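Enquirer: Turn this into a structure:
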Amino acid sequence: MVLRQKRILVTGGAGFLGTHLCQKLLEDGHEILCVDNFFTGSRRNIEHLLDNKRFELLRHDVTFPLFIEVDEIYNLACPASPVHYQFDPVQTTKTSVLGAINMLGLAKRLKIPILQTSTSEVYGDPTVHPQPESYWGHVNPNGIRSCYDEGKRCAETLFFDYHRQHKLKIKVARIFNTYGPFMRLDDGRVVSNFIRQALLGEDITIFGDGSQTRSFCYVTDLIDGLVRLMNTPAEVTGPINIGNPGEFSILELAETVLALTGSRSSIIRLPLPADDPKQRCPDIASAQKFLGWQPNIALEEGLKRTIPFFENLLRGGPQSTAELRIASPLAV
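Expert: So this is what the prediction gives:
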């Protein structure tokens, strides 16, 4: 039983992370207002929540002000994969910057805590490895990825200026690569790309020689970290890295996906995209210290939980998974 039921706003609530966060907060006994403009999010993602009396859906673009009454805000609104944030880069920057301004203004008016989902992309192509929160980054300010990287960096600036100037209660999480059910087939992320290609028997496309590394955090671990961060004392503002410090090369990921799917797909190599970071791995000492958090689900186990979701999608079946228990306990 939740100690105090809150009414919580989740922007980007019909996206990959937002769907899991809405579900987690409902399971914790809260009322949820899910806001999404459905640019990358999908109504289908949250259909299983619509009959819940404590869940409300509002179609809205956070680049416009929102006048509501809530107790907490999780700001997740922004396309997060290169395919989507590069489709309309001006709108991506506006979503990060104007969206932050509008949500911070709402939090200021209501005098409530607000959590910003920032990103490991603020570190750019890092010269420090693994990346601690104290590292300022190595970012191209005018490249094809800059709309996302710099938009998120500016949003962090706004959050900390609102905190210093207006005493606003803020939390900033820097999210590293995350994967799991409710990812889109066409989002262009490496995990979803490899699983889709393997299941369809297509060539697995690796950019460069595959030696570039990433860390992969299973989505339920990530969501647990976000909720823990929101519930820390006011003096814990972040930024705090949330991700899995286990580091894998892209080639290792491809080979693991092939083994788990039993696919006979071949691995082919394409030119490396501009500004693609060579290494990305979080230093999670702050998360361990302030949140008592660390990831529990290893990459192979997480992939075993994710692959059936994509198999269902490719068969045209429902998006639900047994692990999410989406059918029953929330429809009350």
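
Enquirer: From now on I want contacts and neighbour counts done on CA atoms only, so please keep to that.
Expert: OK.

Enquirer: Please tell me I have it right and residue 261 contacts residue 196.
Expert: No. Using CA atoms under 8 Å, residue 261 is not in contact with residue 196, being 10.1 Å away.

Enquirer: So these two - more neighbours on which side?
Expert: For residue 261 and residue 196, the more surrounded residue by other CA atoms under 10 Å is residue 196, and the numbers stand at 22 against 16.

Enquirer: Run through the residues that contact the more buried one.
Expert: 185, 310 (CA atoms under 8 Å, 6 or more residues apart in numbering).

Enquirer: please redo it, this time with the cut-off set to 10 Å
Expert: By CA atoms under 10 Å, 6 or more residues apart in numbering, the contact list for residue 196 reads 184-186, 190, 202, 204, 257, 307, 310-311, 313-314.

Enquirer: can you check residue 263 too?
Expert: By CA under 10 Å, 6+ apart, the neighbours of residue 263 are 195, 197-202, 257.

Enquirer: at 6 Å what do you get?
Expert: Neighbouring residues of residue 263 by CA atoms under 6 Å, 6 or more residues apart in numbering: residue 198.

Enquirer: To compare against the first, here's the next sequence to fold:
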Amino acid sequence: MSKRVLITGAAGFLGSHLCDRFIKEGFDVVGMDNLITGDLKNIEHLFKLPNFEFYHHDVTTFVNVSGDLDYIMHFASPASPIDYLKIPIQTLKVGALGTHNLLGLAKEKNARILIASTSEVYGDPLVHPQTEEYYGNVNTIGPRGVYDEAKRFQEAITMAYHRFHGVETRILRIFNTYGPRMRLNDGRVIPAFLGQALRGEDLTVFGDGSQTRSFCYVDDQVEGAFRLLMSDYSNPVNIGNPNEISIKDFAEEIIKLTGTDQKVVYMDLPKDDPMQRQPDITKAREILGWEPKVSRKEGMAKTYDYFKNLSQEELFKKEHKDFSSHIRK
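Expert: Modelled structure (predicted):
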């Protein structure tokens, strides 16, 4: 009999790729998403499959899934600055109430649950590269605090359910991940740069561009998540690509990749924007036998192919979703 997995945030960038992976592995997949930032086009190819079902549901309210569940992958959350700055309350709620609801469901179903945390728990780090033992440097009341603290609380309540209720839990700390199905105008570095290049605009770099990021291709991230879920390890694990690059140098790579002749323009650095971001993946290597396989050159070529095939309407439209009904004033 096939194992059954619930994937929240299923219509999002990472969630949709996880759905694909679990379908490929022969699982029965239950996708769940409230579609605030997700898009059904990311999973519409799965609707015809007998082993896929979809619930349009907000996990911050009571979550009920009939039948047995073996695994839960909790990936429901806004994940880009443009989203969590627009919907800060919803971001906090999905990290707190949503995680609480899904841990309760895992306890009821005797299911193993993996929660998607993030490198943002490290804030603007004073330790480099970042190990799982580093507690972070986070501004709790800054604009990014709604996302950072949602994820830090998420980790805390997950470990509480593990220790107090004996729930099988896994914590995935995701570093910058990219690939097809990212939203073009979601405010993250790669879709922002590619969108600007494809529209013939100058590339916007914040600060002096010396801040660094480490970009992991989505297939590698999904592989790491899958291995962690199937492991016996309950403490947090970094999954990311340790190949670090400055934002200024990355902008030059984008110009070379796209064959455009735009220049790089500089703007003020947003408050609390991390200056360094590089994962220490020693635990992933030792515990999961995982390390990234896809080079930035290969991954960016695939990602660029995806974006350059978008329609002109998609390329030039701005994010316009109305979040007002989801914000409690």
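
Enquirer: Next, the TM-score between them, please.
Expert: The TM-score (TM-score structural alignment, normalised by the length of the second structure) is 0.93; 312 aligned residues with a CA RMSD of 1.0 Å.

Enquirer: quick revisit: most widely separated two among the contacts of residue 196 of the first structure?
Expert: 204 and 313 (18.8 Å; CA to CA).

Enquirer: And those two? Which one has more around it.
Expert: residue 204 (23 against 17).

Enquirer: Okay, the closest residue in space to that one that isn't next to it in sequence and residue 55 of the first structure: tell me how far apart.
Expert: Spatial nearest neighbour of residue 204 of the first structure, chain neighbours left out: residue 267 (4.6 Å); criterion: CA to CA, 6 or more residues apart in numbering. From residue 267 of the first structure over to residue 55 of the first structure the distance is 43 Å, taken as CA to CA, to the nearest Å.

Enquirer: which one of those two has more residues nearby?
Expert: More crowded of residue 267 of the first structure and residue 55, by other CA under 10 Å: residue 55, with 22 against 16.

Enquirer: Aligned against the second structure, show me the partner of that one.
Expert: In the second structure, the residue equivalent to residue 55 of the first structure is residue 52, according to TM-score structural alignment.

Enquirer: these two touch, right, residue 39 of the second structure and residue 11?
Expert: Yes. Residue 39 of the second structure lies in contact with residue 11 (CA atoms under 6 Å); the separation is 5.2 Å.

Enquirer: Comparing those two, which residue is more hemmed in?
Expert: With neighbours defined as other CA under 10 Å, residue 39 of the second structure and residue 11 compare such that residue 11 has more, 31 against 19.

Enquirer: ok, which stretches of the stretch 51-200 of the second structure are helices?
Expert: With helices called from DSSP state H, counting those that start in this stretch, the stretch 51-200 of the second structure shows them at 81-84, 88-93, 99-109, 145-160, 189-198.

Enquirer: in the first one, what's buried?
Expert: Along helix 81-84 of the second structure, the positions that meet the burial threshold by neighbour count (16 or more other CA atoms under 10 Å) are 81, 83-84.

Enquirer: ok, average deviation of it from the first structure?
Expert: Per the superposition on the first structure, helix 81-84 of the second structure and its aligned residues are separated by 0.5 Å on average (mean CA distance after the TM-score superposition for the first structure).

Enquirer: now the fourth one
Expert: Between helix 145-160 of the second structure and its aligned stretch in the first structure, the superposed structures give an average distance of 0.3 Å (mean CA distance after the TM-score superposition for the first structure).
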